[in-house]
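Participant: no sequence for this one, just the structure:
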């Protein structure tokens, strides 16, 4: 790092008004991102100087920066005042858990077109506007694209597509993705009834591991939502009973979810 430091600092010094210390941190964050893409951690290479911590460097890499740069739209903030009675009830219960640092695992149930996504957008805008992280995910890419900053749950939490290989999410506890998940105040998973219960149980295992907690979903505030009247999980060559057994309602987690 010392040998090539001057060369690596050049572009950052030319294009910004940052202090030398901030520029050095930017370079280290870029290196950390490159290493992470190869499954490595910068902490393993002794590149971080004593006046910076590995957490400071890794915590601002490619996973976290896009989340922090999500624009909160005015119309989503205004949506809070337009919520109907049942949406407002759910909004207040969930917000209370978020800002009081209390755990909460919810299932928002409602037929298609009754305003679940409208509620999610209001919650995401409220949390993000206060400077906190909120992760928006969905089972399908189409549903994820409706939510600001939305990703598929399989992509966001590295859940294996073929769950026969095991339930474990492929997230290292030392990665920036793990740091981002730990920092998040709210996690939303839309169209959850379309997903197999094993995927949702894998998320529970991941959060408990990352948060070092035996509470459901590691004590995080997590919202699942969807409509059981629509598409259920797809079980290859499965009969009706196998499909129903794969549903979230047959998960041991289901009785612990608060239904809204």
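Facilitator: Received it, and whenever you're ready, just let me know what you need. These figures come from a predicted structure and were not determined experimentally.
Participant: please make it C-alpha for all contacts and neighbour counts, starting now.
Facilitator: Will do.
Participant: so residue 36 sits in a strand?
Facilitator: No - the assignment for residue 36 is helix, going by DSSP: H, G, I helix; E, B strand; the rest coil, so no strand is present there.
Participant: which ones are touching it?
Facilitator: Counting by Cα atoms under 8 Å, 6 or more residues apart in numbering, residue 36 touches 42, 175.
Participant: then residue 189?
Facilitator: The neighbours of residue 189, taking Cα under 8 Å, 6+ apart as the test, are 136, 137, 138, 139, 153, 222, 223, 224, 225.
Participant: which positions in stretch 69-82 come out as buried?
Facilitator: 72, 76, 77, 79, 80 (16 or more other Cα atoms under 10 Å).
Participant: ok, back up a step: export the contacts of residue 189 to JSON lines and tack on neighbour count?
Facilitator: Output for the contacts of residue 189, formatted as JSON lines (neighbours: other Cα atoms under 10 Å):
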{"residue": "136", "neighbour count": "26"}
{"residue": "137", "neighbour count": "29"}
{"residue": "138", "neighbour count": "28"}
{"residue": "139", "neighbour count": "22"}
{"residue": "153", "neighbour count": "25"}
{"residue": "222", "neighbour count": "23"}
{"residue": "223", "neighbour count": "23"}
{"residue": "224", "neighbour count": "22"}
{"residue": "225", "neighbour count": "22"}
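Participant: taking the residues you listed together, which two end up most distant?
Facilitator: Of all pairs drawn from those, the greatest distance, 14.5 Å, lies between 139 and 222 (Cα to Cα).
Participant: structure two is appended below for comparative analysis:
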């Protein structure tokens, strides 16, 4: 008996895209305004740099690193509140599970982008064409 095509197993609605666009925009806007007012100077510089890259459609991957307790998660919260309140898709990924737990909807980079844990010169991400994650990433472009 032939195995049905993958198309038959997919829902008409992209679950990932729906998750990334179904936020309470007004609540996020209020939280952004509150948080933005208390960013320190260094956080504000990073915030402005990332926002400028987003609106100039430069894009990029932004990695913020410092010691624990310096406000990295607060900075990311302020950024995603602004962008999500404007209807933009923000994929929050972290390098470790504990950090991913601190971010709403956060995931490790390995799980979000199907990156194999054992890397070598032949490793590739496991995102296949026409899957929900592929469509979600295409929406970012």
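Facilitator: That came through, no problem. Only a predicted model underlies this, so the values are computations on that prediction, with no experimental measurement involved.
Participant: could I get the contacts of residue 189 of structure 1 as a markdown table with distance to residue 127 of structure 1 and secondary structure?
Facilitator: Formatted as a markdown table, the contacts of residue 189 of structure 1 follow (distance: Cα to Cα, whole Å; DSSP: H, G, I helix; E, B strand; the rest coil):
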| residue | distance to residue 127 of structure 1 | secondary structure |
| --- | --- | --- |
| 136 | 12 | strand |
| 137 | 15 | strand |
| 138 | 18 | strand |
| 139 | 22 | coil |
| 153 | 19 | helix |
| 222 | 13 | strand |
| 223 | 14 | strand |
| 224 | 17 | strand |
| 225 | 18 | strand |
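Participant: for those, which one is nearest residue 180 of structure 1?
Facilitator: Of all those, residue 136 has the smallest distance to residue 180 of structure 1: 12.8 Å, by Cα to Cα.
Participant: wait, what's in contact with the counterpart of that closest one in structure 2?
Facilitator: Correspondence of residue 136 of structure 1 to structure 2, assessed by TM-score structural alignment: residue 92. Applying Cα under 8 Å, 6+ apart, we find residue 92 of structure 2 in contact with 100, 103, 104, 105, 106, 107.
Participant: which SSE is the equivalent of the third one over in structure 1 in?
Facilitator: Just to be clear, that refers to residue 104 of structure 2. Residue 104 of structure 2 maps onto residue 148 in structure 1, with residues paired by TM-score structural alignment. Per DSSP states H and E: residue 148 of structure 1 is located in neither a helix nor a strand.
Participant: quick check: residue 148 of structure 1 touching residue 120?
Facilitator: No - counting by Cα atoms under 8 Å, residue 148 of structure 1 stays clear of residue 120, with 9.6 Å between them.
Participant: of the two, who's got more company?
Facilitator: A direct count of neighbours by other Cα atoms under 10 Å for residue 148 of structure 1 and residue 120 places residue 120 higher, at 23 against 20.
Participant: quick one, what contacts the more buried one?
Facilitator: So residue 120 of structure 1 contacts 147, 188 (Cα under 8 Å, 6+ apart).
Participant: what do we get in structure 2 for it?
Facilitator: Using TM-score structural alignment, the partner of residue 120 of structure 1 in structure 2 is residue 76.
Participant: next, count neighbours for residue 105 of structure 2.
Facilitator: Neighbours of residue 105 of structure 2 (other Cα under 10 Å): 13.
Participant: could you find the closest non-adjacent residue to it?
Facilitator: Leaving aside its chain neighbours, residue 105 of structure 2 sits nearest to residue 92 (6.9 Å; criterion: Cα to Cα, 6 or more residues apart in numbering).
Participant: ok, the one you found to residue 59 of structure 2 distance?
Facilitator: According to Cα to Cα, to the nearest Å, residue 92 of structure 2 stands 14 Å off from residue 59 of structure 2.
Participant: okay, now residue 165 of structure 1: neighbour count?
Facilitator: 8.
Participant: which residues touch the closest residue to residue 174 of structure 1 other than its chain neighbours?
Facilitator: Nearest residue to residue 174 of structure 1, sequence neighbours excluded (Cα to Cα, 6+ apart): residue 41, at 7.4 Å. Contacts for residue 41 of structure 1 were tallied using Cα under 8 Å, 6+ apart; they are 32, 35, 174, 175.
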